[in-house]
Each structure stands twice: as C-alpha cells, then as structure tokens.
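Colleague: This is the structure alone, sequence omitted:
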C-alpha cells in the first residue's frame, strides 16, 4: 500500500500545494489501491479512472501556473451513488436506474469539482438509501474492511468502507435515518450529518425529502470539517436550503484538537444508555465520556422521553415520503423499461418495470408508505407520526436549554455478520435506533470512533442544535485527540 493512501486529506493537500507530489500521483495511488482490494470490499459501483486522472492533471496545471489552490485541491474523494454526476453512471444501488448517466451534476458534486477535489467514482449503497447494511444493493453487498464477513453499515456502506480500506481519504454520504453515522461507527471512520438544509439536496435522488441530508465522511474529524466546509452553504436551487453561511466547522475542529473542553456541558441521553446496547458498546462509550470529562467537559444525564417513539415514527414518515418520491420511476422518462412491446398499456409497462426494477426492501417501504397515506388511515398513522416528530423536536429543544450537546453511542451494536438480519427487517431497523431522532429534529450529529468491542469499532455520537454544527466538531475533535484514530487490519 502506497504511503499516499495512508495520509489524511490535510497531508495530501499540503504535499500537492507545495509540489512535493503531484495530484496525478495521488490519484493513481488511490486508483491502484482500489484495483488491489476492491474485489474483496466492493465499495465502488463505478470507478471513473479517466475522469479522476483528468481532474488531477487540471490541479497540477493550476499549481504550475502559480494559482493558489484550495484546502482540498488534489485530494481524492468517493461519492455515494445517490448524487447525480454528469456523464457518470448514477444508479442509487437500483436496477431501475442501471446504466443511467445524468445530464447534470448535483450541487454537492459541482462544489467538489470547483474545490479541485478528484472524484474517484461512485460508491455502493442500499437501494435508494433504504437499508442499514448495504446488503440491499441490487449490485451485491459491500464488506467491512475490519472483517469482510461483516456489514459496513448502511445505507452508505460503500462510502465508509472506501475510507476504512484506504481506497479514498474522503467520501460523501447521505443521512436520512443514520446512513452516514452508522456506517462510520461500524467501520471506525468519521461520519457527519449536517443540519438539515445546511447542504444542498439538488441532484440528490430523493428517498425522504424532509429527512435526506448529504454530508462528509473521512478518517479524521478535521478532514470531515474541511469537506463539510466545501460542500455546505446556501443553494437557491434547493427550496429547503438554509440562506445562511456554514458555521466555522474547521476552526471548531482545530479548537477541539487542542484538548480543552472547559465550559462545555454534555448531556448523556438516558434513553440510549439502558437496555438495547451491547455491553462492549456501552463500555467503550462510558470510557470515552470519561475522557471528555478529563478534558474539562461537564457530563450530566438528560432525559428525552419521546426518543423511544422515534423508530416507529420514522418508519411511517420516511416510507410515506418515499412512496411519493419513487412514483417518478415509471419506465417512461428515464431508466429501465420492461414490457414495452407495443401490445401492452402504459399501466402494464409501468407495473412490469417497477416489479423488475425495485428490490424487496424498496417495495416494502413503498407499500408501507402508500398504506399510511391512504384514505381512512392518514390521521391514524402518518398524522400521528408527525405529532411524535413534534414531541421529539421539543425534547431536543428542552435538552439544549440544559446542555451544549447531547452524546450517546452511535449504534447499539458493532458490525454484524452479512446475512444475519436480512430475514428480520425489524432487527435490521434497530441499527438506526440512536441516529433517527436527530433526523426527525433536523439538527447536526457526528459519529467518531471511540474504541473497540470484540475487536470491532464502536462509534460515539455527538448531537448539536440546528445550525450549531461547529459545536459537534469541537467535541468530536477533542475526543479524537484523547482516544486516537482506529486502524483496521491489513487487507
């Protein structure tokens, strides 16, 4: 493995800017690493070799011309296959979009290109971001570099696994119910969900429009903050985009790395420290909380009584929105078309296309959502779930009147074996038990590694008020400085 693939994004950018190495050399080292290990990991659905090398050459030409480069120029990045990329396949892990090459870039990808990052390709994911293990991809599961018989989390397991396998120093994910943070936790990497509306959804293939949030993934907190700074900010093409600048997350991460949390008050969510989490996960979490206390943070317990209803509320709200959003995949405008032999009606073609194109989990959620929105059941299911969402938001508001941030384990358990939960959707859904409340609220949250349980990574979650993304980065960087980063076994 090349030394370049072991470096942080900050280190790589520094070498490229100084001319000690070229962006082309960096890109080629990562492409070689993908070629060497991705047959065992399957983090990528598409590797854009030509595009990556062309982007890297452009960075080298700019440096040679004396241009000042941005803080991530020349740094490779992998992009979850939920974001449109002009001329590059975007499948969302589904057969219904197999081979589709979008005619435009998403705002996130646009900003990555403008920043001079080098896009390596598109990463594997649960189909339409519906899953917690990346086993529901139509193109086969991604495997965890810590143990290739185990899941890398979901839905963005490809983005997290690419980091842990040293195939990329940075990646992009999307978080609807934990799909950035949960993969980060089980692969020993950093995953941040920004404030909803703090990153643009333009060009993000929608699952649940009131919940979907693109965000940064990295191996260090500072790298994640730098990536967050690049992709965040107002976008007039997204009606839900917040018309305000991104908080200074990079300065906050640098401040946290000094290791001083004096004056910071953190609340342990009592509802997430009882039954439900594995003993090894709780032990690692408590050790990490003690480490933060030694840095000067005040640790108290805070009750958020309605968090226990977040899981059922989410699995009414998200499927309801998905049943609406996925209606556009009809075999008419783009993607797969089945049965169009001139002898069938449009309705028959649409039905055959969806039957062939959607996988079982997507069909399950569409049916759940359609039922929850149907006449006679709307008030009893979807309406009630939205009321619960309001109560959860009130819990967060009350909690943040008492503390600066909330803390909990990211997931109740470490990475589980591939195939062990696919027959029981409820057990699969429990992987997001601790991450879903933040999505319903809309605030930012980050997962940072805090130790091992049975030799597998444990994630520590920090939740902050809306538009206080900098606060979570400060705490995360302090924890990372205290406990260190994790290095997976060699592939």
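Modeller: Arrived safely. Source: prediction; values computed, not measured.
Colleague: can we go C-alpha only for contacts and neighbour counts from here?
Modeller: OK.
Colleague: residue ranges of the strands in the stretch 351-491 of the chain, please?
Modeller: 405-409, 445-453, 456-463 (DSSP state E, counting those that start in this stretch).
Colleague: elements contacting the second one?
Modeller: Counting by 3 or more C-alpha pairs under 8 Å, 6 or more residues apart in numbering; DSSP states H and E, the packing neighbours recorded for strand 445-453 are helix 181-187, strand 190-193, helix 279-294, strand 456-463, helix 469-483.
Colleague: Okay, buried residues for the longest one please.
Modeller: Right, helix 279-294. Under the neighbour-count criterion of 16 or more other C-alpha atoms under 10 Å, helix 279-294 has 280-286, 288-289, 291-293 buried.
Colleague: Who are the packing partners of it?
Modeller: Helix 279-294 packs on strand 405-409, strand 445-453, strand 456-463, helix 469-483, going by 3+ C-alpha pairs under 8 Å, 6+ apart.
Colleague: let's go with 6 Å and repeat that
Modeller: With contacts defined as 3 or more C-alpha pairs under 6 Å, 6 or more residues apart in numbering; DSSP states H and E, there are no secondary structure elements packing on helix 279-294.
Colleague: The shortest one now?
Modeller: In this structure, strand 190-193 makes packing contacts with helix 181-187, strand 213-218, strand 445-453, judged by 3+ C-alpha pairs under 6 Å, 6+ apart.
Colleague: second one coming, line it up with the first:
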C-alpha cells in the first residue's frame, strides 16, 4: 500500500461514535499504516456546511423523494408504505423551488471545494457511527427511531451529497460483538482507482494480515 494516501476527517464523522466503532476503525487504520499507507487527519469544511444546509432548507434527498413520490403519498398507496417513510418523505413538501436551487448551487460549490482539498487522496472514516441497534425499542418509539436513523445515515450522507464513490469494508467488531466497517471514499469519477486500492487494502482492513 506504499503510495496510498488516506485522509481521516476530524469533524462530523466521529461525533457521538460508539467507542467500539472507534476502536475497530483505529485498529484497521493502524494496520493500513503498517502496510505502507500514509494517513493525515484534516478538517473537511464542506461536512459542516452540508448539515447547515440541511438545517436551513431540509435534506436534498427528501425534497427529491417527495417530488418523485408525491402522488403516491397523496393516495391510497401511502397506506401500504411504512408510516415512518411516509412521514419523512412528506417533509420534502416544505422545500420550495428557490430552496432547492440554493441547495444545488451550494452542492456544486462544495463538490468543487472538496475536490481541490482532497485531490487524488482517499478518505477513510467509519461507515456507521454505531453497530446495529436492537429493533424492539425502535419499533416502540418514533423519536428514538428517527434519531437513530439520522445517525445511521449521517456518515454516508456526506459522500452522497458530494458525489463521491465509496467502498465499505468490514474492519472488526464493536459493542455486543456486532460488525463495524471502514468506509473508503474517493471524489467523483475515481471509481476504478478506489476499487483497485480497496482490493489491495481489504485484507489489512479486515485484519487477515497484521
């Protein structure tokens, strides 16, 4: 893995992460370094701005999902859908056309800014901030469900917004012995380079080699 340069973001992606997830991620990162990969820890300003945009305008994906499914949500089909999916998707109706255009303009700017910052390096952080949670409490408490769901989607949502490609590779276990994964990402249109490095790095990330 000599010549591979990894960036580990220090903002957003480790907020509220379970200790077991951090431990498994850092152990995998250490194995990658021993295999020759370089690691730098940086702040990626776009990460914070993405969530500022969501707080101001609502999530881009929610607005687009509502635009795609608004007829279903207004009719009998909504009764056949998970009520929580219906609730979340209907929130997209609050995003106005000027808001949507503002999100897209900001997205284009943040993609360009981040591509200049990252260059040809890869980005590494935990795929999910927590291991798989017990289902029972989530079924009984909508507030807990939405809070957990937001946390589950948070880290991967960043790459989605920035048009990144990514590969999630198991890297150990966290709380309750549940699986943890390391997400390797690259900027847009670098899929082949990312896949090649991921194949070379997979055994070290998984811990097959030490």
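Modeller: Cool, the structure landed. Owing to the predicted nature of the structure, the values given are computational and were not obtained by experimental measurement.
Colleague: After superposition, what's the TM-score here?
Modeller: The TM-score (TM-score structural alignment, normalised by the length of the second structure) is 0.82; 200 aligned residues with a C-alpha RMSD of 2.5 Å.
Colleague: Pipe the helices and strands packed on strand 190-193 of the first structure into JSON lines and attach distance to residue 425 of the first structure and mean neighbour count per row.
Modeller: Output for these, formatted as JSON lines (distance: least, C-alpha to C-alpha, whole Å; neighbours: other C-alpha atoms under 10 Å):
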{"stretch": "helix 181-187", "distance to residue 425 of the first structure": "17", "mean neighbour count": "35"}
{"stretch": "strand 213-218", "distance to residue 425 of the first structure": "23", "mean neighbour count": "31"}
{"stretch": "strand 445-453", "distance to residue 425 of the first structure": "24", "mean neighbour count": "28"}
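Colleague: now for the ones you listed, which one comes closest to residue 297 of the first structure?
Modeller: Taking C-alpha to C-alpha, strand 445-453 is the member of those nearest to residue 297 of the first structure, at 16.3 Å.
Colleague: can you put the strands of the stretch 351-491 of the first structure in a markdown table and add distance to residue 476 of the first structure?
Modeller: A markdown table is the format used below for those (distance: least, C-alpha to C-alpha, whole Å):
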| stretch | distance to residue 476 of the first structure |
| --- | --- |
| strand 405-409 | 10 |
| strand 445-453 | 6 |
| strand 456-463 | 7 |
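Colleague: Of all those, which one is nearest residue 373 of the first structure?
Modeller: strand 445-453 (29.5 Å).
Colleague: got the angle between the closest one and strand 405-409?
Modeller: Counting by axes from the mean of the first three to the mean of the last three C-alpha atoms, to 10 degrees, strand 445-453 of the first structure lies at 40 degrees to strand 405-409.
Colleague: Grab the longest helix from the first structure for me.
Modeller: Longest helix in the first structure, counting residues (DSSP state H): helix 23-41.
Colleague: so that helix aligns onto which residues of the second structure?
Modeller: Counting by TM-score structural alignment, helix 23-41 of the first structure falls onto no part of the second structure.
Colleague: what residue is smack in the middle of the second structure?
Modeller: Nearest to the geometric centre of the second structure sits residue 156, at 1.1 Å (C-alpha atoms, centre = their mean).
Colleague: Excluding sequence neighbours, find me the nearest residue to it.
Modeller: Excluding its sequence neighbours, the residue lying closest to residue 156 of the second structure (C-alpha to C-alpha, 6 or more residues apart in numbering) is residue 127, at 6.5 Å.
Colleague: Tell me the counterpart of the one you found in the first structure.
Modeller: Match for residue 127 of the second structure (TM-score structural alignment): residue 410.
Colleague: That match: neighbour count?
Modeller: Residues lying near residue 410 of the first structure (other C-alpha atoms under 10 Å) number 32.
Colleague: so how far is residue 122 of the first structure from it?
Modeller: 25 Å (C-alpha to C-alpha, to the nearest Å).
Colleague: one step back: of the strands of the stretch 351-491 of the first structure, give the one that comes closest to residue 419 of the first structure.
Modeller: Among those, the nearest to residue 419 of the first structure by C-alpha to C-alpha is strand 456-463 (17.8 Å).
Colleague: Okay, buried residues for that closest one please.
Modeller: Quick answer for strand 456-463 of the first structure (16+ other C-alpha under 10 Å): 456-463.
Colleague: I appreciate the help and will end here.
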